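In: take a look and give me a structure for this.
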Amino acid sequence: MQLGLVGLGKMGGNMRERLRNAGHTVVGYDRNPDVSDVASLVDLVDRLEAPRTVWVMVPAGAATHGVVQQLATLLKPGDTVVDGGNSRWTDDEKHAKQLGARGIGFVDAGVSGGVWGLKNGYALMVGGEKECVDRLKPVFDALKPEGPYGYVHAGRVGAGHFAKMVHNGIEYAMMQAYAEGWELLEKVDSVDNVREVFRSWQEGTVIRSWLLDLAVDALDDDEHLQKLRGYAEDSGEGRWTVEAAIDNAVPLPAITASLFARFASRQEDSPQMKMVAALRNQLGGPAVEGASLGGGGGGGGGAGDDGPGPLLMSAGARCSYNHEPTRAPAPEGT
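Out: Predicted coordinates for the structure are as follows:
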């Protein structure tokens, strides 16, 4: 099959190679002339035979909007555009309407696999009309991993990117869980080989995963992660996942907490913790580091003899005014 591919970065370039290895003809365009097969989008479209398919792999937002707008003027009725980037599903609906007015089909494809996709294949979550999706099945089959899994026609336009968004939200939470476990293991004196503990989990445990394998690889490179700064960006899809949960009244406590943890990582001197420290000091708590804040009544505590008071107690402490201890949860079955 013949395919135009716009955007030849790490993923797009590897996808071009994987498709060519499977026998497909791929004409690639990128602003970097060193990797591009043609000089412009116009040249790319001219090189393709009708009905044309152009797969877009550029950053979500303005870059994708711009490419789709250009393709809308260059392609003809019966052609198809595939957005394989990390666009928001609501953008898919707009693009499908814009292209559909000109008789051009639109398919959204959530793509997962990163830099390993060339060798291992890409997981594909696809949205769009059945006719358009079915015509592209040879391309999807070439890109996905070997075997029966790794590809799904998730539903109508927007479903592919929505599924990929939820996938990335789950990824946020899984990363956060591994990170929290690692920090706790590093903190205690009794565990002196945290890296090998993580390695021992790679076989036979219920938490084994590709992310765990990558964590072990990272610890092999830098056993205590001393070369890294504790700062984590977010791609935007975690935010979209939480927003979709709010819109649909679906509780996502783990994914939401993992997103907020990334926000916290960007604060070298947390404004929120300044307020918490100030309140603890006012209530007669421990001394505040780096500042001397007055008040609080000293010694016994400004909130009375019970210390910090109900509003600032930890969840593991007492949780009711009659000071009855909370009941411990029953152990899980695994």
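In: from now on I want contacts and neighbour counts done on CA atoms only, so please keep to that.
Out: OK.
In: can you map out the strands along the stretch 101-250 of the chain?
Out: 105-112, 123-128, 151-155 (DSSP state E, counting those that start in this stretch).
In: tell me which of those sits nearest to residue 8.
Out: Among those, the nearest to residue 8 by C-alpha to C-alpha is strand 105-112 (14.5 Å).
In: what residues does that closest one touch?
Out: With C-alpha atoms under 8 Å, 6 or more residues apart in numbering as the test, strand 105-112 has contacts from 78-86, 92, 95-96, 99-100, 122-129, 132-133, 157-164.
In: how about stretch 246-256?
Out: For stretch 246-256, contacts defined as C-alpha under 8 Å, 6+ apart pick out 169, 170, 172, 173, 238, 242, 245.
In: let's have those in a markdown table, adding neighbour count.
Out: Below are the contacts of stretch 246-256 laid out as a markdown table (neighbours: other C-alpha atoms under 10 Å):
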| residue | neighbour count |
| --- | --- |
| 169 | 24 |
| 170 | 19 |
| 172 | 22 |
| 173 | 21 |
| 238 | 24 |
| 242 | 22 |
| 245 | 15 |
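In: alongside the first, I'd like the structure of this one:
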Amino acid sequence: MKLGMIGLGRMGSNMAQRIALGGHQVVGFDLNPQARKELEAKGAASADSLAALVAALPAPRTLWLMVPAGDITDNTLKDLLSLLAAGDTVIDGGNSNYKDTVRRARIFAEKQMDYIDCGTSGGIWGLTEGYSLMIGGEKAAVERARPLFEALAPAKDQGWGHVGPVGSGHFTKMIHNGIEYGMMQAYAEGFSILKHKSEFALDLHQVAEIWRTGSVVRSWLLDLTSDALGKNPNMSGIAPYVVDSGEGRWTVDEAIALNVPAPIITQSLIERLRSRDDDSFTDKLLSAMRNEFGGHAIKSE
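Out: Sure thing, here's the model as predicted:
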């Protein structure tokens, strides 16, 4: 099978390499010439424009997008619509909002093109460990792309699945990431409590290693946490600023829309937002309130 890969950031490039290792031909495109050179060094071909990429693929074509959610995805798809033909397939492997995915799929359906959404998890480890793939789309289109999913997954029959119609793949990945927020927050808070119990002088890396085997809280995320603690026990040089890429916000929005209580995921999102406020007016006002009603001392900056 010959695939066109659009977006050769670290994850896209690694996915292209894994697909190529699975015996498939890959032609990649990225606006960055260096990214194209790096893909070529991994044994795949590259194209210097979307038009050249489409021309290099046999019909019916299959193209995989790994570009940021939002306007970049919309603009790329708009350019592709004028280049592709009926019977071609586009797979969006990025973290698009599922509502955008449903809208985009309708546009492609009008042109008799298939649109598949593939929620993709695995990050920088996917090249060696395989990717977790949550796939939405028409059954026939997903089945035609099966060789690609089998090449990317940890095994042909593990770590991937067709979860439902168009939009369901990105919806499932959105909830996956919301759960991830809560898990990360729980680990971070627990290890912080351990660290603050100074009289015990606990070795956090040792504790994480103990928990990795046999414990009910063991997970791959704990494996990565242990690795981070082993490299940098005090988190030296790391600013207490946690970014979010949007999926947590979308998960909370969906929970509210569906009247589903999701306090853990919601609070973990709030904690990420709180981490960005290095001059918290909220905390300053709280301190002032305590002084007003109770005469409690205010700590000066």
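In: to which residue of structure 2 is residue 166 of structure 1 aligned?
Out: Under the alignment (TM-score structural alignment), residue 166 of structure 1 pairs with residue 175 of structure 2.
In: need the longest helix for structure 2.
Out: When structure 2 is parsed with DSSP state H, its longest helix is helix 168-196.
In: and it against structure 1, how far off on average?
Out: When structure 1 is overlaid, helix 168-196 of structure 2 sits 0.6 Å from its aligned residues on average, using mean C-alpha distance after the TM-score superposition for structure 1.
In: okay, buried residues for that helix please.
Out: Of the residues in helix 168-196 of structure 2, 168-183, 185, 191, 195 count as buried by neighbour count, 16 or more other C-alpha atoms under 10 Å.
In: now it, how far from the chain's geometric center?
Out: 13 Å (C-alpha atoms, centre = their mean, to the nearest Å).
In: counting contacts, what elements does it pack onto?
Out: For helix 168-196 of structure 2, the elements it packs on are helix 98-110, strand 114-121, strand 132-136, helix 204-211, helix 247-257, helix 263-274, judged by 3 or more C-alpha pairs under 8 Å, 6 or more residues apart in numbering; DSSP states H and E.
In: on that earlier part again, for the contacts of stretch 246-256 of structure 1, give me a markdown table that also has distance to residue 49 of structure 1.
Out: Shown next, in a markdown table, are the contacts of stretch 246-256 of structure 1 (distance: C-alpha to C-alpha, whole Å):
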| residue | distance to residue 49 of structure 1 |
| --- | --- |
| 169 | 39 |
| 170 | 40 |
| 172 | 41 |
| 173 | 44 |
| 238 | 39 |
| 242 | 42 |
| 245 | 43 |
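In: determine which of the helices and strands packed on helix 168-196 of structure 2 approaches residue 297 of structure 2 most closely.
Out: Closest among those, using C-alpha to C-alpha: helix 263-274, at 23.7 Å.
In: what is the corresponding segment of structure 1 for the closest one?
Out: Taking TM-score structural alignment, helix 263-274 of structure 2 hits residues 253-264 over in structure 1.
In: next: stretch 243-251 of structure 2.
Out: Mapped onto structure 1 using TM-score structural alignment, stretch 243-251 of structure 2 spans residues 233-241.
In: now what about the matching stretch, what contacts it?
Out: Residues from elsewhere that reach stretch 233-241 of structure 1 (C-alpha under 8 Å, 6+ apart): 86, 88, 165, 166, 168, 169, 172, 255, 256, 259, 262, 263.
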